[in-house]
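> next come a sequence and a model predicted from it.
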Amino acid sequence: MSAPIDLLIIGGGINGTGIARDAAGRGLSVLLVEQDDLASHTSSASTKLIHGGLRYLEYYEFRLVREALMERERLLGIAPHIIWPLEFVLPHSADQRPAWMIRAGLFLYDHLAKRKRLPASRAVTFGPHPAAAVLKPQNRRGFTYADCWVEDSRLVVLNAMDAAEHGADVRTRTKLITARPDGALWRADIEDRATGARETITAHAMVNAAGPWVGEVLSAKLGRNTQKTVRMIKGSHIITRKLYDGEFAFILQNPDKRIIFAVPYEHDFTLIGTTDIPYEADPSKVEITKAETDYLCESISRYFRTEITAADVVRSYSGVRPLYDDHAENASAVTRDYVLDVEGGNGKPALLSVFGGKITTYRKLAEHALEKLLPAMGRPIGTSWTAGAALPGGDMPGADFDAYLATLTRKYPSLPAPLLHRLARAYGTRAERVLGNASTTADLGVDYGGGLTAAELDYLVAHEWVREVEDVLWRRSKLALHVPEDTATRVAAYLRGCKVKESTSFL
């Protein structure tokens, strides 16, 4: 058994990887274990937005909204390749909240935190606005405001990468079997799911960032009881072929007061979501229901000239949001704020459990987690550092994606512009590590479809913990929507070859 580490983190979603990154950057020795792939569950099932949460204002979540708006600016600066501004169109009609109330809410949204990169909200008449061609004629006026788009699962991976580059040990497809206090340390047994090999780890502190499984980890793995629980809320999304032209999104209010987003997605598609339904089954087996699909289709058809049905859905996904249970009756009203529960200290090993949270505030959650955890470990808090430190690939001068893309295009003038744009969006400045000295696409090796080359697969396996087809085609990218049918089979064969090489390299 190796020497004790400082911190063992359970969970490879956005909160676990965010805490790992921050902790490793403060000099702690960190091991993160994730039973599946990074961002396998909740963190890849979002609406892909970095936003303050406009609708949270009606629940008086002012602290959360302000923190989220501040984080929106910070994240846009440290990851400009995977986060970018997006205009939202909010149609308004007489049967909704009064226009003055919405305008007041938007004014508050504009001013709760300093806003440097995004435009202010405004009232609009849809005649001159391109949304007029999308919305039914009765939708004549409304409002626009700005938030941001994010490649959610890539945000998780980039945090894991930065954690690893600061010394953290990140192990995917590795599960916690059990953990118990042993004097001033945790003694934990972990298992590699691919090989079945087990290892005993000792750690000064643990973080339970298991998302929907946070309660199960506490009770079944750690033998702990707690009054704090998560309330699991299922959110489902559908993807259709592109329903409109234009790089703007819609926020649509339904008669039941729920909000639905329609967002431009992967150039050729529209992303629609989400639902809010209480969920009590296995979070790993969550799926959209026919009723949810119909609800989302009806929501769009209520507003758009182009009406849709379930037959128009090309793909769907669902996730379980592990919200802190504040006992609200309405699932949509359950707080999106987070609660950090710390146990131990004073000679006992420390344990921090994460309840709730949202992707926009993950970085601040990580700071707060360490501010609570380090004193319990008897360690100085040190200096917070992640607010201005670029995530891998985000180190573009002035956080200017367009300028960087122009530089990349000049460096690789013979490579297709769509390929360069996709790689720059996915990897930022690290696209050059994928491209190397290539002067033609042939230099990048076999094309597995949709511009996915051997060079890119090699990079993903070496640096981004890719092991299975879904890791590549759905979580590290959304190429599953674009590639030929045989791509998955061919990529699977490539990955099997990587596993053979890995197993024989130790012979």
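Perfect, I can see it now.

> contacts, neighbours, all on C-alpha from now
Fine.

> return the residues in contact with the residue most central in space within the chain.
By Cα atoms, centre = their mean, the chain has its centre lying nearest to Asp152, at 2.8 Å. Residues near Asp152 by Cα atoms under 8 Å, 6 or more residues apart in numbering: Ser43, Ser44, Ser46, Lys48, Leu49, Ile359.

> assign the first one to helix, strand or coil.
Secondary structure of Ser43, reduced to three states by DSSP: H, G, I helix; E, B strand; the rest coil: helix.

> hold the first one in mind and look at this next one:
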Amino acid sequence: MNFPQEKKECDVLVVGGGINGVGIARDAAGRGLSVILCEKDDLASHTSSASSKLIHGGLRYLEYYEFNLVRKALIEREVLMRSAPHIISPLRFVMPHMKGLRPVWMLRAGLFLYDHLARRELLPGSNAIDLRKHVAGVALKPSLVRGFMYSDGWVDDARLVVLNAMHAVEKGATVMTRTTCVSVIQQDGKWQAQLRNAAGDTMVVQARSLVNATGSWSAQFQQDCVPQATGKTLRLIKGSHIVVKRLFDHDNAYIFQHPDGRIVFAIPYEKDFTLIGTTDLDYRGDINQVAIQQEEIDYLCELTSLYFKQPILPADVVWSYSGVRPLVDDGAADAKAITRDYRLELDQSAALMLTVFGGKITTFRKLAEEAVDMLAPLLGNHSKSWTANACLPGGDIFGTGPDNRAVLEFGEFERAMQQQYAWLPASLVARYAHAYGTKIHQLLDACTCLDEMGEAIAPGLYVREVRYLMQYEWARTATDILWRRSKLGLHLPPGTEKKLAIWIAENP
């Protein structure tokens, strides 16, 4: 991207391209505010692509009396499902009861609350199951005979970030990735920010307000911008996940209790794999270089081996990822007990600045709505919130707005796409349908046969898709494409990443 030489002006400058930053940019742009967002790396390149891939209320937060947070998240769970049924889908969870841990009565009470704290239209409630007779019990140890099932949702977290950025652009925002906010100063009631892209080019943005959505960097960024601000203390908690070959032959997920009080999920992942996580460890290392430790791998393998018949060994791990959750330090001694709720801090001392602290992926839309509700009136904008009733790009499966049918009958859309694009392999169309929703038509525009998809850089990865991702979804590297815009990196042969990187370098 070549930067303009003249100074750019906007109502809102958002720094940070994680889920909270793009959510705020989308909401603000949709209300008619002029928005610029900059992200120093790729979209979702840090915490927002390192989640457990769940849209959930947070069942375990009930133990810490976080009723408001759980209720807010439960409401958002179905709002988000309707807005993006291609990348968010219902998921049933199996909770085996292990003797000596949380008693049955406590599990029943918790699930009753979980079922009734918020209205449900899409998801069935909880029920008890006999693991000796249920398909979910086949993979478990014979000593586990009782269990419960409940509902939550699965999400492609990195794509959720990208779709919010795309929607922000559709509403008029400017999104600049690999662009660092080098400095910001307050001048005449506005912010003067210097931005620098990967090529070293710089530009100046004059903004009426500044949103600090830098996640793990937010406390430091706030101090750099407003040294007099009291600020919040962040506690950085690392969460790591491992991926192994598929451990069970059904579509339910598991939630396992550990004697130390933590819980770990085992989730069907990318058809051929099982995703296991997460850990909770205080983190004091380089936020830009976060990686799993051997002790975390051992912990996750040992815990799941308490439940599954088939022991999981460190050698079984085919991929892992880690992220740092920037949680508001509420004084909790144990990392697992720290609140996952968010805080919004508005500073009006000289120029408007809103800082986002904490949060979780399920409540990003509500966080964004509240943030813009705070900012917009101060900028003379009194437009109403709108995102609760809007589809993200590709989510308008059966019409222009969000509806339950798109969630409950997504398979019908998938089959219709396979018929319409019968010249493509059915499995490839299914992947496109889930990744792009109705944007599949833009991806395949004017293509009528496989030859028109361009070279197959790798099995199932055609030039047509790579160009689409580069043109519309800010993909710049092989890692962007194989590990964030998709998880093709898990499926494709060794050497694919290098081959794709060469193609990108030769076809800028």
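Arrived safely. Model, not experiment: these values are computed from the prediction.

> aligned counterpart of the residue nearest to the centre of the first structure in the second structure, please.
Counting by TM-score structural alignment, Asp152 of the first structure lines up with Asp157 in the second structure.

> before we move on, the earlier item: dump the contacts of Asp152 of the first structure to TSV, plus neighbour count and distance to Asp95 of the first structure.
Output for the contacts of Asp152 of the first structure, formatted as TSV (neighbours: other Cα atoms under 10 Å; distance: Cα to Cα, whole Å):
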residue	neighbour count	distance to Asp95 of the first structure
Ser43	26	35
Ser44	25	35
Ser46	24	29
Lys48	20	29
Leu49	22	27
Ile359	23	32
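
> tell me which of these is nearest to Asp169 of the first structure?
Ser43 (20.2 Å; Cα to Cα).

> aligned partner of that closest one in the second structure?
Taking TM-score structural alignment, the alignment pairs Ser43 of the first structure with Ser48 from the second structure.

> same deal with Lys228 of the first structure?
Using TM-score structural alignment, Lys228 of the first structure sits opposite Lys232 in the second structure.

> quick one: residues contacting its match.
So, once contact is read as Cα under 8 Å, 6+ apart, Lys232 of the second structure ends up touching Ala219, Val328, Asp329, Phe357.

> which stretches of the second structure form helices?
19-30, 67-83, 104-116, 157-170, 218-225, 294-305, 364-375, 404-408, 410-420, 426-436, 440-443, 463-472, 478-479, 496-506 (DSSP state H).

> list the contacts of the first one.
The one in question is helix 19-30 of the second structure. So helix 19-30 of the second structure is contacted by 12, 14-16, 34-37, 44, 48, 160-161, 164-165, 167-169, 171-173, 211, 213-214, 356, 361, 364-365, 367-369, 371-372, 376, 385-387 (Cα under 8 Å, 6+ apart).

> over to the last one?
Outside of helix 496-506 of the second structure, the residues that reach it under the criterion Cα under 8 Å, 6+ apart are Ile457, Ala458, Arg476, Thr477, Ala478, Thr479, Leu482, Gly489.

> and the second one, by the same measure?
Contacting residues not belonging to helix 67-83 of the second structure are listed as 55-59, 61-62, 88-90, 117-122, 152-153, 340-341, 362-363, 365-366, 388-392, 395-396, 401-404, 406-407 [Cα under 8 Å, 6+ apart].

> deepest-packed of the helices of the second structure, please.
Most buried of the helices of the second structure, by mean neighbour count (mean count of other Cα atoms under 10 Å): helix 19-30, with a mean of 29.

> mean shift between that one and the first structure?
Superposing on the first structure and averaging over aligned pairs (mean Cα distance after the TM-score superposition for the first structure), helix 19-30 of the second structure comes out at 0.2 Å.

> the first structure: matching residues for that helix?
Counting by TM-score structural alignment, helix 19-30 of the second structure sits on residues 14-25 of the first structure.

> what's the answer for stretch 77-84 of the second structure, then?
Going by TM-score structural alignment, stretch 77-84 of the second structure sits over residues 72-79 in the first structure.

> would you agree Tyr427 of the first structure is in contact with Gly393?
Yes. With contacts defined as Cα atoms under 8 Å, Tyr427 of the first structure counts as touching Gly393 at a distance of 5.5 Å.

> find residues that contact each of those two.
His81.

> quick one on the thing from earlier: which of the helices of the second structure sits closest to Ala128 of the second structure?
helix 104-116 (8.6 Å).

> what comes into contact with the closest one?
Applying Cα under 8 Å, 6+ apart, the contact partners of helix 104-116 of the second structure are Gly57, Leu59, Leu62, His97, Gly125, Ser126, Tyr150.

> show me where the stretch 151-300 of the second structure has its strands.
Along the stretch 151-300 of the second structure, counting by DSSP state E, counting those that start in this stretch, strands occupy 174-176, 179-187, 190-197, 202-212, 234-245, 253-257, 263-269, 273-277, 281-282.

> now those strands as TSV including mean neighbour count and distance to Gly23 of the second structure?
Formatted as TSV, the strands of the stretch 151-300 of the second structure follow (neighbours: other Cα atoms under 10 Å; distance: least, Cα to Cα, whole Å):
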stretch	mean neighbour count	distance to Gly23 of the second structure
strand 174-176	21	12
strand 179-187	17	18
strand 190-197	21	21
strand 202-212	22	12
strand 234-245	22	21
strand 253-257	21	28
strand 263-269	22	25
strand 273-277	23	25
strand 281-282	16	27
